[in-house]
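**Q** need a 3D model of the sequence below.
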Amino acid sequence: MQEHSALLTRFHQKRREQHVWRRRGSSPAAPASLPDDYDLLREILLRLPPQPSSLPRASVVCKLWRAVTTDPKFLQCFRAHHRKPPLLGYFGAAFGDKVEIVFRPTLDHPDRIPPERFSLRGCSRRENYVLGCRHGRVLVDCPAQKEVVVCEPISGGQRRVAVPPEFKNGFHDGAVLCAAGDQGHVHGGCHSCPFKVVLLCMPEEDNRALACLYARYDCGYPSILVGDALYWLDMSNGMLEFDLDGQSISVITGPPMTDDFCHGSIQIIKAEDGVVGLASFSYPSIQIWQRKVNCNGVATWLVCKTVDLHNIIGLPPQLDERDSGMETILGYAEDTNDILIYVHSSVYTVQLKSMQPKKLHETHHVMDYHPFTSFYTPGTHA
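**A** Model (predicted):
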């Protein structure tokens, strides 16, 4: 914030100096230590928060600001500067006269996105369900059509992918991710780049997990991308690892949890060191684990921290017996490191590093929530 204020002060000072020189009928020699107005303004605007309203609000200041904030090269630099896109909301089922896939925003006004803006159109029918969200895309399973659909809510685009024949008789899960790997590319800021679909399958006749890149094992949990591998929880509190580069699948043993946490809800996360980790929620505590692999390839699970929810301001006080029993983890946002939890008939996000909570809404329906993160500037996409 101090750096942003200093740049803004320099910008206004330079504008005043140029105004004085114009009144005198001559122009100054540009100081070598200062960039011109346009470059300096770019540096200022790059530091605006990556929320949907930031650039549109800046663009109405004047023609110069509008020229900067709508420049495609600036937009690319803006996303590269922030790297991680914001959490715009999540996709999940809506219960009412009919069950369908809907978008629920998490941001407050003026960044709050109307749910209808991110409608999945023909994919939101009752029989379809979300497999996961990543890099500005939503992967929807359409069992009746024997296909999955990659939806891009911001651009409105959809691409249909047929399910391989050998996967149609088994339970399945899947993941979508951006395939662009060029230098400087920012995931979540692209809406027309190639993508990859990974499908996992557990055939009914045996227990061998299959995977392909186009690239399906229904464990009921969405995948988590950590480094160059996708991870799914299995039924024994371990996990499946799919190496995207080697296109190989392996089974990882989970941590030695106590009975309380073994019977709680578990979520794969990105640990602070960039390695795979686990969050286990057994009310009222959240326990964070990370997996360390030494130079000999021996893996060890370590407890990073255990947090009592009673000590977090913004979450409900201790529950009585009538309210307890349904507390669970509903989802996880990779880019922002937030988990979604269900406590006391309400859904909350909790930032795992700061343990800062935010109440989203009240509901009596417990279901999977699929966080959707992306850079989004209204008016710049179809």
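**Q** rest of the way, CA atoms for contacts and neighbours
**A** Fine.
**Q** am I right that Cys304 is in contact with Lys292?
**A** No: Cys304 sits out of contact with Lys292 when judged by C-alpha atoms under 8 Å, with a separation of 11.3 Å.
**Q** isn't Gly331 right up against Met367?
**A** No: here Gly331 lies out of contact with Met367, judged by C-alpha under 8 Å, at a distance of 9.2 Å.
**Q** higher neighbour count, those two?
**A** Of the pair Gly331 and Met367, Gly331 is the one with more neighbours under other C-alpha atoms under 10 Å, namely 23 against 14.
**Q** one more, for comparison:
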Amino acid sequence: MPRQHVRELWQMDEIVEEILFRLPPDEPGNLLRASLVCKPWCRLLSDHGFRRRYSEFHQAPPMLGFLQSWSTSAEFVPTTEFCPREPDPRHSYSVCDCRHGRVLLRFRDDDKQFLTVWNPMTGSQRVLRVPEYSGMSDWCTSVLCSGSSYNHGDCHLGPFLVVFVSLHEQEGVAKACVYSSEMSNWSSSASLDVGFFEDEIHFTAMPSVLAGDALYFLISRDSNIGILEYDLGKSRLSEIHLVPASTSAIICPIAPILMVAEDGQLGLADLYDFNLSVWWREVGPDEVAVWSQCRVIDLETLLPIGDPEVATDLVGSIEGTGIIFAITDLGTYMIDLKALTSKELSTKLYQREDIAWALFPYLSFYSPQGVVAGASIETGHGNEET
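**A** Okay, the predicted model is just below:
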């Protein structure tokens, strides 16, 4: 082929790529239809280099749907045309976490507890046995990619970590260990003396949040709220107390959620009646951290309320944004605290005894390759500590 024709074809591919870059990421059906136009477009859209450049072009991955976790089941609710490839139907799952394009599920089989790291884009699964610690009274777990991507829009095919944090009431300690998909085993555990010998302590239903290089978990101590921090870089557990800067009174929110600002600052939102209070944790030059109340927002001005006697519940947030989620008697809503706007996500109504424990947003850039990729189930028991 003449060199001139090769150059023209290369330039045409560049033009096509620039056009495809501009397809809205929150409308995955457009990417799927574009991949069906011709084989060259399908190869382009399925190429890892294109997916990486597409995510860099759009930066923040869109929310393709969300999962609601109940006491005995989980439900994926699409907010776009995206349809996930379902996990193994032989088990009944509940949701533990959702981050960086993966979902962490739990299930029981023969009285043993297992975790499943599920990729809704491809349908692939990694099954892990829950670490068995003697005297474990409660536990919570999180999933995240182990790469260094700054927007995490295209890391659902790369290596991942699972962080497992457990509480041991009689010993008065918390423990944490990490599963690495690259090593296929659990690390040795880190411990923290939290001294709750006389307290009733457990994890709340709210998911953890990732701020900087640390994961944060909400715990309940005899109706008071605390936070466990796991530093991924130092493999260290610590406890954060909720004490505002202006007073010596401890914050005692009824049903709070954790938040993360765009700059990685840790925050907490609490709802009393319809008054939403937002607190941020600020670390001064002396490395002393204090909580300061940022604002109080009247949700009656943002949400449609059917029966004011029915409580509105906060059920989650999107890390690195000012977006939180709430369930009212009329449905599920996404609230933008910066723009002071709300959007209805689902009109499904629930009996109060069936109210969702938490909402887990599924954020990822859609990949047409995921439609044709074969699903797989892997088993990674890892090492156990008893």
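**Q** care to give me the TM-score?
**A** The TM-score (TM-score structural alignment, normalised by the length of structure 1) is 0.76; 333 aligned residues with a C-alpha RMSD of 3.1 Å.
**Q** so what's Val60 of structure 1 up against?
**A** Val60 of structure 1 makes contacts with Arg66, as judged by C-alpha atoms under 8 Å, 6 or more residues apart in numbering.
**Q** burial count for Trp65 of structure 1?
**A** Going by other C-alpha under 10 Å, the residues that sit close to Trp65 of structure 1 add up to 19.
**Q** that one: which element?
**A** helix 63-69 (DSSP states H and E).
**Q** that helix vs structure 2, average offset?
**A** Here the mean offset of helix 63-69 of structure 1 against structure 2 after fitting is 5.6 Å, by mean C-alpha distance after the TM-score superposition for structure 1.
**Q** tell me the helices and strands packed up against that helix.
**A** helix 37-46, helix 54-59 (3 or more C-alpha pairs under 8 Å, 6 or more residues apart in numbering; DSSP states H and E).
**Q** just checking, what packs against the shortest one?
**A** Helix 54-59 of structure 1 is packed against helix 63-69, with contacts defined by 3+ C-alpha pairs under 8 Å, 6+ apart.
**Q** tally of neighbours for Ala144 of structure 1?
**A** 8.
**Q** then Gln265 of structure 2?
**A** Neighbour number of Gln265 of structure 2 under other C-alpha under 10 Å is 16.
**Q** that one reaches Ala289, doesn't it?
**A** No: here Gln265 of structure 2 does not reach Ala289: they are 11.3 Å apart, not a contact under C-alpha under 8 Å.
**Q** which residues are common contacts for these two?
**A** 281-282.
**Q** want to throw the helices and strands packed on helix 63-69 of structure 1 into TSV with distance to Gly92 of structure 1 and mean neighbour count?
**A** As requested, the helices and strands packed on helix 63-69 of structure 1 are exported to TSV (distance: least, C-alpha to C-alpha, whole Å; neighbours: other C-alpha atoms under 10 Å):
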stretch	distance to Gly92 of structure 1	mean neighbour count
helix 37-46	33	17
helix 54-59	27	17
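**Q** ok, which of the ones you listed comes nearest Lys358 of structure 1?
**A** Of all these, it is helix 54-59 that lies closest to Lys358 of structure 1, at 21.3 Å by C-alpha to C-alpha.
**Q** what's the mean distance for that closest one versus structure 2?
**A** Counting by mean C-alpha distance after the TM-score superposition for structure 1, helix 54-59 of structure 1 comes out at 3.4 Å.
**Q** contacting residues around that helix?
**A** Here helix 54-59 of structure 1 has contacts from 48, 65-70, 377-378, using C-alpha under 8 Å, 6+ apart.
**Q** by neighbour count, which of those residues wins?
**A** Top of the contacts of helix 54-59 of structure 1 by neighbour count (other C-alpha under 10 Å): Thr69, with 25 neighbours.
**Q** what is the orientation angle of the lengthiest helix in structure 1 with helix 37-46?
**A** Longest helix of structure 1, by residue count under DSSP state H: helix 2-23. If you take axes from the mean of the first three to the mean of the last three C-alpha atoms, to 10 degrees, helix 2-23 of structure 1 sits at 160 degrees to helix 37-46.
**Q** mind giving me the packing neighbours of helix 2-23 of structure 1?
**A** So helix 2-23 of structure 1, by 3+ C-alpha pairs under 8 Å, 6+ apart, packs with helix 37-46.
**Q** average distance between the helix it packs on and structure 2?
**A** Mean deviation of helix 37-46 of structure 1 relative to structure 2 after superposition (mean C-alpha distance after the TM-score superposition for structure 1): 3.1 Å.
**Q** so how far is that helix off the chain centroid?
**A** Centre-to-centre, helix 37-46 of structure 1 and its host chain are 28 Å apart (C-alpha atoms, centre = their mean, to the nearest Å).
**Q** and the residue mapped onto Leu242 of structure 2 from structure 1, what does it touch?
**A** Aligned by TM-score structural alignment, Leu242 of structure 2 pairs with Gly254 of structure 1. Residues in contact with Gly254 of structure 1 (C-alpha under 8 Å, 6+ apart) are 237-239, 301.
**Q** now, which of these lie within strands?
**A** 239, 301 (DSSP state E).
**Q** for the contacts of Gly254 of structure 1, give me JSON lines that also has distance to Asn337 of structure 1.
**A** Shown next, in JSON lines, are these (distance: C-alpha to C-alpha, whole Å):
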{"residue": "Asn237", "distance to Asn337 of structure 1": "20"}
{"residue": "Gly238", "distance to Asn337 of structure 1": "21"}
{"residue": "Met239", "distance to Asn337 of structure 1": "19"}
{"residue": "Trp301", "distance to Asn337 of structure 1": "19"}
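**Q** His361 of structure 1: which of the contacts of Gly254 of structure 1 is nearest?
**A** Closest to His361 of structure 1, out of all of the contacts of Gly254 of structure 1 and judged by C-alpha to C-alpha, is Asn237, at 29.0 Å.
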